[in-house]
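Trainee: have a look; sequence and predicted model below, questions after that.
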Amino acid sequence: MLHEPVSSTNVRSVGYSQAERVLEVAFHSGGLYRYDNVPADVHAALMSAPSKGGFLARFIKGHYPYRPISG
């Protein structure tokens, strides 16, 4: 999955597959997480959020099933 670098103190890059509704988030700490069943509008809102880490904490973590891929 192609990742787009983002400007964030915690998040390094974000990848998204609209067909699979899968969001991948890579952190500066080295962790890579996959979130399932994420709608395209949530991905778009994440990418436009002024704080990527804050958006993740408030609207994605705990709302969508996830698993670590590495880290």
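Mentor: Done, it's in. Numbers count the residues shown, from 1 in each chain.

Trainee: all contacts plus neighbour counts: C-alpha atoms, from now on.
Mentor: Noted.

Trainee: ok, now which ones touch the most centrally placed residue in the chain?
Mentor: Residue closest to the average C-alpha location in the chain (C-alpha atoms, centre = their mean): residue 25, at 3.7 Å. By C-alpha atoms under 8 Å, 6 or more residues apart in numbering, the residues touching residue 25 are 11-15, 32-34.

Trainee: one more structure, for comparison:
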Amino acid sequence: MKRYPVKSCNIKSVGYDEIKKTLEIEFKLLAIHHYFDVTIDEFVLLMKAPNIESHYLDYVYSKYYFDVS
């Protein structure tokens, strides 16, 4: 999955697999979270958010099931 670098204190990059509906967040502490059943609309909102980390905490972290790799 291709990840795109983002400007954030803790998040290094974000990727999305449209077929699997999986959002991938790479943190600067080298952890990678995979969020499942995420819509393309949510990915777009996250990438366009003025503060990506706040949007992540408010709308992704608390809403979607995830796995850590």
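Mentor: That came through, no problem. What you see is a predicted model, and the numbers here were worked out from it, not measured in a lab.

Trainee: follow-up on the earlier one: out of the contacts of residue 25 of the first structure, flag the one nearest to residue 68 of the first structure.
Mentor: Nearest to residue 68 of the first structure among the contacts of residue 25 of the first structure: residue 33, at 4.4 Å, using C-alpha to C-alpha.

Trainee: so the closest one touches residue 64, yeah?
Mentor: No - assessed by C-alpha atoms under 8 Å, residue 33 of the first structure is found out of contact with residue 64, at 11.5 Å.

Trainee: which of the two has more neighbours?
Mentor: Taking neighbours as other C-alpha atoms under 10 Å, residue 33 of the first structure and residue 64 compare with residue 33 leading, 17 against 13.

Trainee: which residue is the nearest non-sequential neighbour of the equivalent of the more buried one over in the second structure?
Mentor: Residue pairing (TM-score structural alignment): residue 33 of the first structure is matched to residue 33 of the second structure. Nearest residue to residue 33 of the second structure, sequence neighbours excluded (C-alpha to C-alpha, 6 or more residues apart in numbering): residue 68, at 4.6 Å.
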